[in-house]
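Asker: Dropping a prediction and its sequence here:
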Amino acid sequence: MTPAELSQAVLSAVRAAVEAGELTVAVPEQVTVERPKNKDHGDYATNVALQLAKSAGKPPRQVAELVSARLAKVPGVAGVDIAGPGFLNITLDAATQGGLARTVVEAGEAYGRNDAFQGLKINLEFVSANPTGPIHIGGVRWAAVGDSLGRILRAGGAEVTTEYYINDAGVQISKFGASLHASANGWPVPEDGYVGEYIGDIAKQIVDAHPGVLDLPDAEQLEVFRAEGLKLMVAEIQRSMEEFGVHFDVWFSEKSLHDSGAVEKAIERLRAQGHVFDQDGAIWLRTTDFGDDKDRVLVKADGDTTYFASDAAYYLSKRDRGNEVNVYMLGADHHGYVGRLKAIVACAGDDPERNIEVLIGQFVKMLKDGEEVRMSKRAGNIITIDDVVDWIGVDAARYSLARSSTDSTLTLDIDVLTSQSNENPVYYVQYAHARMSSVARNAAQLGIDKGAAADFKPELLATEWESELLGMVGEFPRVVAAAGELREPHRVARYLEQLAGTYHRFYDNCRILPRGDEEATDLTRARLWLAEATRTVIANGLGLLGVSAPERM
């Protein structure tokens, strides 16, 4: 029995009490059943009686008694105890709990998927670094977290579009082009220009591809370096993202908003909503009506549009493409954008609590030999995605960047993340998967098969270590659903580490394969089912994080 099935059994018990006239309450759509921390409190616990007591007009323990009497009759439930103010502690019989191993193995890659977001169209925008240099360490964190979140939301049934917003309009692109122009001509870098070996590399590529470019007038040279440099930098970012295992469904050009007239149309749409006004020769959006700290300029007095106007047009573009929920994943230095983006949504007539979510990620530091690493030779004063991959590899980078809440600053120790030890979290989880794969290979070499599902005897999985492992395996769907609902992929990683530890304890205390001349037994085969179920969950969880599940290490 899965936790979801047990939850339905609890609901059925509540519904039966209501139909019998013993409870006068609205039957909730769902109830929570959780693994208690204390093993003496049964296999699962629910607070449904406390949840219903007030509306039922009865003490929680009296409600608990009505529910427990029916729940105890459910096949597979060995006992129901009432604890404290009215908690129900539920114990399953060994066969029912052990049957979860068969459920997981038969579900395979589908185990852990849910329908929490079925039919919901979500636009997930992340990284979106200016195409003026390689992706830096902050962007790498969002690449790992954003891609993992997209996978988790899809596992919940959502229709997810992952998107990269290319800031290819404005002053930063002009400075980038000027830096390339100067490098190609051997001139000093312009004030506030870009430095690093990559500038020289790109400038040389442009000169090689356009041999006569340096003979053109300066203004024409500058435009060639700006346009061609932008193409090369975007291609470089796309390469690094793909090599990091991150695929974007849409690469959206800011410049296209201006070229298509979308910015002007957005301003007129917002004016029609009654929130645009003219003052001092400029065009403004009255965002203070919706909690922003000040009104925002859309078009300056000199006729130039602002970045804010592009932001408004970009949001409307996302909505016009049918995206119901639009998630923006921004760095810590963009905290001030939250209020203004929500104000755009409200000015457009949408719900800022429903149609937009802005997630802010904190900074990342890297340590080597106990010292912070600050510089990249190729990029100058930043650590790039290629640096991170060179130092610790894609799997370690993706896992370690996704395993912590983005609310906190993250410190990665290169020495730990390249070690083959239990201190290295990705190694710890991957090693558990490899260990399970080894068990399967060794069983095959001994001519032992776990057998058909019909011959599986789940009641034999009765030790405390088997029970603990089955309980952890059963938690996976709930963890995935919570990670999607809360937009917190790190919950999956932390769960996998707990599951790996639980498996290692099971493996150390429960011999799976026979030794010497011993014959394989039904217990042998039952434990093979359990090991295969655990391996399935580890693989599925790593897959949600975009991390490989090696069979050998």
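Answerer: Right, received. Where do you want to start?
Asker: From here on, just use CA atoms for contacts and neighbour counts.
Answerer: Will do.
Asker: and the helix ranked longest in the chain, how far from the chain's centre?
Answerer: Of all segments of type helix in the chain, defined using DSSP state H, the longest is helix 218-243. A distance of 30 Å separates the centroid of the chain from that of helix 218-243, by C-alpha atoms, centre = their mean, to the nearest Å.
Asker: Show me what the strand or helix carrying D390 is packed against.
Answerer: Applying DSSP states H and E as the criterion places D390 in helix 385-392. If you count contacts as 3 or more C-alpha pairs under 8 Å, 6 or more residues apart in numbering; DSSP states H and E, helix 385-392 packs onto helix 137-155, helix 414-417.
Asker: ok, structure two:
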Amino acid sequence: MTPADLSRTVLHAVHRAVAENALRAPVPARVRVERTRPGGSGDFACAVALQLAGDAGLPALEVARILRERVAAEPGIGRVEITGPGFLSFTLDAPGDSDRALLDAVREQGSAYGHGGALRDEVLRFHHPREVRAAVTADAVRRVVLSQGARVRISCEEAGEAGEAVEAEWGLLGVTVDAYGTPPVTSPADPSAPLIPVRPVPAGATARELLERLGADATRWGLLRPASHDRAPLGDDLLVQGEANPLFLVRYAHARARALPRGAAALGFTSESDAAPAPYEAASDAALYESPARPLLDLLADHPRVLLAAARRRAPDRVARQLEAVAHAFFDFHASCPPLPSGDEKPSAAHRSRLALAEAAGTVLAGGLSLLGISAPAHL
């Protein structure tokens, strides 16, 4: 991590603290970090807490504590200390440490990697018309905001005479509705939870028509992949078994990532093989710390931020685009740095490191598809 990277990381932490209402102060245009002076603590120091304290109406030490908890978990940051009247001192990870920590986090958290509690104090009430794209979008928004800790309730306009049939078709798409009819704009039980309309451009087809032609998974992807203000392309290309179809690309990348550990087991090794002193040990393995694995590692590290942004913007299309990017980066990595040995080549620490990265990519793809309500088969 360079000083410029660290400066952007701290500035991002300030943005997060302000967005989460933990800090009420204008966000500076840039944050300055400097090399720690001889005898000081850490590698770099920053006085941003002292800079923000006056506008925030808080002691600099309290501002520093707010920022420290938002910076400490960022990739590349080994340790964050508060020194003096409110300076933040940073000790950076050794090359490769943050990558191994990232893969450990994905392994430990599984499909919940990227979930968090940033919205845990929010009660969100969504209301949508009786139309299939609106219903699917509201359902996906529910899944995404729940992943960030919010409490959610969804209502739909009156079902009408064909309500039960429509509900059954929506159920096949994984959609549930908590209540029908238009509730009050503000809830008497919680005036701070206004009604939030969900009104994407209509699909132009019924749930039954889409299910019969595309099936549930392709229907949901087709409805959710475009931004809600754009028309949803719902052609038969959603069923094409080729890389030109983004849904197939994402699911195929997941299936391939899941197949690699099976292939490794057949060769007698895993990403946690006893032959390696620690998982992912291969500090000299450029495949993990340099191109072409770097784009994939960066996308995995950015996944929590993408999920939080999708939740705040009520935009499940951001999750879909993130999965496409991960799938492309996975195949680029796989082509350049195969996780499995070939021919007479013996499994090495480098292969274990690559396999761990491939497994992490598969986990992130599965978790993202789940948030979109789409299945992630292990075989395609």
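Answerer: Everything's here; your move. These numbers come from a predicted model, not from an experiment.
Asker: related to what we said a few turns ago, now, of the helices and strands packed on helix 385-392 of the first structure, which is deepest in the fold?
Answerer: Mean neighbour count, computed with mean count of other C-alpha atoms under 10 Å, is highest for helix 137-155 among these, reaching a mean of 26.
Asker: against the second structure, where does the very next helix or strand once past that one fall?
Answerer: Scanning forward in sequence from helix 137-155 of the first structure by DSSP H and E, the next helix or strand is strand 159-166. Strand 159-166 of the first structure corresponds to residues 151-158 in the second structure, going by TM-score structural alignment.
Asker: ranges for the strands of the stretch 301-450 of the first structure?
Answerer: Listed in chain order, the strands of the stretch 301-450 of the first structure (DSSP state E, counting those that start in this stretch) span 325-331, 356-361, 364-368, 371-373, 410-413.
Asker: Tabulate those strands (JSON lines), appending distance to A227 of the first structure and mean neighbour count.
Answerer: Conversion of these to JSON lines gives the following (distance: least, C-alpha to C-alpha, whole Å; neighbours: other C-alpha atoms under 10 Å):
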{"stretch": "strand 325-331", "distance to A227 of the first structure": "26", "mean neighbour count": "21"}
{"stretch": "strand 356-361", "distance to A227 of the first structure": "31", "mean neighbour count": "20"}
{"stretch": "strand 364-368", "distance to A227 of the first structure": "32", "mean neighbour count": "16"}
{"stretch": "strand 371-373", "distance to A227 of the first structure": "33", "mean neighbour count": "12"}
{"stretch": "strand 410-413", "distance to A227 of the first structure": "36", "mean neighbour count": "18"}
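Asker: Could you export those as CSV, including distance to H181 of the first structure?
Answerer: CSV is the format used below for those (distance: least, C-alpha to C-alpha, whole Å):
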stretch, distance to H181 of the first structure
strand 325-331, 30
strand 356-361, 34
strand 364-368, 32
strand 371-373, 30
strand 410-413, 37
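Asker: of all these, which lies closest to A462 of the first structure?
Answerer: A462 of the first structure lies closest, by C-alpha to C-alpha, to one member of these: strand 410-413, at 40.4 Å.
Asker: Against which helices or strands is the closest one packed?
Answerer: If you count contacts as 3+ C-alpha pairs under 8 Å, 6+ apart, strand 410-413 of the first structure packs onto strand 364-368.
Asker: between the strand it packs on and helix 137-155, how big is the angle?
Answerer: 120 degrees (axes from the mean of the first three to the mean of the last three C-alpha atoms, to 10 degrees).
Asker: on that earlier part again, quick one: list the elements packing against the longest helix of the first structure.
Answerer: Contact analysis of helix 218-243 of the first structure by 3+ C-alpha pairs under 8 Å, 6+ apart lists helix 171-185, helix 197-209 as its packing neighbours.
Asker: residues touching the aligned residue in the second structure for R552 of the first structure, list them.
Answerer: Residue correspondence to the second structure (TM-score structural alignment): R552 of the first structure is matched to H379. With contacts defined as C-alpha atoms under 8 Å, 6 or more residues apart in numbering, the neighbours of H379 of the second structure are A255, R256, A259.
Asker: residue contacts, the corresponding residue of the first structure for the last one?
Answerer: For A259 of the second structure, the equivalent position in the first structure is taken to be S438, counting by TM-score structural alignment. For S438 of the first structure, the contacting residues are E551, R552, by C-alpha under 8 Å, 6+ apart.
Asker: how near is S438 of the first structure to L528 of the first structure?
Answerer: In this view, S438 of the first structure and L528 of the first structure are 12 Å apart by C-alpha to C-alpha, to the nearest Å.
Asker: Doesn't the match of R552 of the first structure belong to a strand?
Answerer: No - using DSSP: H, G, I helix; E, B strand; the rest coil, the assignment for H379 of the second structure is coil, not a strand.
Asker: how close does it sit to D237 of the second structure?
Answerer: From H379 of the second structure across to D237 of the second structure, the span is 20 Å (C-alpha to C-alpha).
Asker: can you check G367 of the second structure too?
Answerer: Relative to D237 of the second structure, G367 of the second structure is positioned 24 Å away (C-alpha to C-alpha).
Asker: distance of E371 of the first structure from S7 of the first structure?
Answerer: According to C-alpha to C-alpha, E371 of the first structure and S7 of the first structure sit 50 Å apart.
Asker: same question but for S404 of the first structure, I mixed them up
Answerer: For S404 of the first structure, the distance to S7 of the first structure equals 29 Å [C-alpha to C-alpha].
Asker: ok, now S240 of the first structure?
Answerer: To S7 of the first structure, S240 of the first structure is 44 Å away according to C-alpha to C-alpha.
Asker: Run a quick neighbour tally on the spatially closest residue to Y314 of the first structure that is not a sequence neighbour.
Answerer: Distances taken as C-alpha to C-alpha, 6 or more residues apart in numbering put L257 closest to Y314 of the first structure, at 7.4 Å, once the chain neighbours are dropped. L257 of the first structure: 21 surrounding residues under other C-alpha atoms under 10 Å.
Asker: do the same with D320 of the first structure
Answerer: By the measure other C-alpha under 10 Å, the count of residues near D320 of the first structure is 10.
Asker: Aligned against the second structure, show me the partner of it.
Answerer: Aligned against the second structure by TM-score structural alignment, D320 of the first structure finds its counterpart in P188.
Asker: picking up where we left off before, next, the residue nearest to Y314 of the first structure: secondary structure please.
Answerer: helix.
Asker: ok, it touching A312?
Answerer: No - the criterion here is C-alpha atoms under 8 Å, and L257 of the first structure misses it with A312 at 10.3 Å.
Asker: which residue sits closest to the residue nearest the centre of the second structure, ignoring its sequence neighbours?
Answerer: The geometric centre of the second structure, computed from its C-alpha atoms, lies nearest to H303 (C-alpha atoms, centre = their mean), at 3.2 Å. Nearest residue to H303 of the second structure, sequence neighbours excluded (C-alpha to C-alpha, 6+ apart): G114, at 6.0 Å.
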